[in-house]
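>>> Would you be able to build a 3D model of this:
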Amino acid sequence: MELLVASAVGLMTAVGIYLILRLRIFPVIVGLSMISYACNVFIFASGRIVPGLPPILSKTAVAYTDPVPQALVLTAIVISFGMTAVIVMMGLGAFLSAGDDRIDLSEDSEE
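Sure, this is the predicted structure:
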């Protein structure tokens, strides 16, 4: 199971980096989302989640599950949704003003 989760995190990170390097607006947005998902899965998997155990230690519970990674992932999901919405609006504005979705690194390119 650990190999599957590690492979999924690595694959999502690789796909995200590849999409960011495409230099188009939509693939960059999807690539940032993929990297965000990879980070969320990594934090969630490294959080010592144990099925069937309570998140708070009580007198009847023998052990507990750490609730902090779950809270961090939930917060990261909300932040990444807001970040994606802002980047989509910035990309849409850039597309409407330039007429193209290419991200140019040089200012004087006239291709």
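>>> contacts and neighbour counts: CA atoms only from here.
Will do.
>>> what residues does the helix or strand where residue 33 lies touch?
Per DSSP states H and E, residue 33 falls inside helix 25-45. Helix 25-45 is contacted from outside by 5-6, 8-10, 12-13, 15-22, 69-70, 72-73, 76-77, 80, 84, 87-88, 91, 101-103, using C-alpha atoms under 8 Å, 6 or more residues apart in numbering.
>>> Specify the next element, helix or strand, located C-terminal of it.
helix 68-98.
>>> For that next one, name the packing helices and strands.
In terms of contacts (3 or more C-alpha pairs under 8 Å, 6 or more residues apart in numbering; DSSP states H and E), helix 68-98 is packed against helix 25-45.
>>> For the comparison step, fold the sequence that follows:
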Amino acid sequence: MAWIYLTAAGLLEVAWAYAMKQSAGFTRPGPTAIMAVTMAGSFGLLALALRTLPLGTAYTIWTGIGAVGAFLVGITVLGEEVGALRLAAAALIVSGLVLMKLSSAH
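A predicted model of the protein is given here:
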């Protein structure tokens, strides 16, 4: 169950990062509220995952899901630049996440 919590926490991290971008520096109340709620949910689910998973593993995977997810949202939703080096960097992050998961005894 901890891995489900952790995955959901990572996806909520992507949601709050996107909402933060849409909040225009916290000047738009709707996206700011969405950001606050999804941030709280992300931290809460991470806390539940940390009851079982090691800190290093959980935090690395949580931030990795958020980083790669925000990168993908930036490209697909916000029209950000797609370049070979950016894609390679994201692939390296994903490979690190896979290795971190495989190295975990949980």
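>>> After superposition, what's the TM-score here?
Overlay of the two chains. TM-score (TM-score structural alignment, normalised by the length of structure 2): 0.44; 71 aligned residues with a C-alpha RMSD of 3.9 Å.
>>> Got a quick PyMOL command for the buried subset of the contacts of helix 25-45 of structure 1?
The PyMOL command for the buried members of these (criterion: 16 or more other C-alpha atoms under 10 Å) is given here:
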select buried, resi 9+10+12+13+15+16+17+19+20+69+70+73+76+77+80+84+87+88+91
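>>> For the residue nearest to the spatial centre of structure 2, give me its contacts.
Nearest to the centroid of the C-alpha atoms of structure 2, with distances taken as C-alpha atoms, centre = their mean, sits residue 66, at 1.6 Å. Residue 66 of structure 2 makes contact with 10, 11, 12, 13, 14 under the criterion C-alpha under 8 Å, 6+ apart.
>>> Now do the strand or helix carrying the last one: distance to the chain's middle.
Secondary structure assigned from DSSP H and E places residue 14 of structure 2 in helix 2-22. Relative to the centre of its chain, helix 2-22 of structure 2 is centred 5 Å away, using C-alpha atoms, centre = their mean, to the nearest Å.
>>> List the buried residues for whatever helix or strand comes next after it?
Next in sequence after helix 2-22 of structure 2, counting helices and strands by DSSP H and E, comes helix 29-49. Neighbour counts over helix 29-49 of structure 2 (16+ other C-alpha under 10 Å) mark 31-35, 38-43, 45-49 as buried.
>>> cool, stretch 58-74 of structure 2 as well?
58-74.
>>> Next step: these restricted to helices.
58-74 (DSSP state H).
>>> re the thing from before, state the distance from the residue nearest to the centre of structure 2 to residue 34 of structure 2.
Taking C-alpha to C-alpha, to the nearest Å as the measure, residue 66 of structure 2 falls 16 Å from residue 34 of structure 2.
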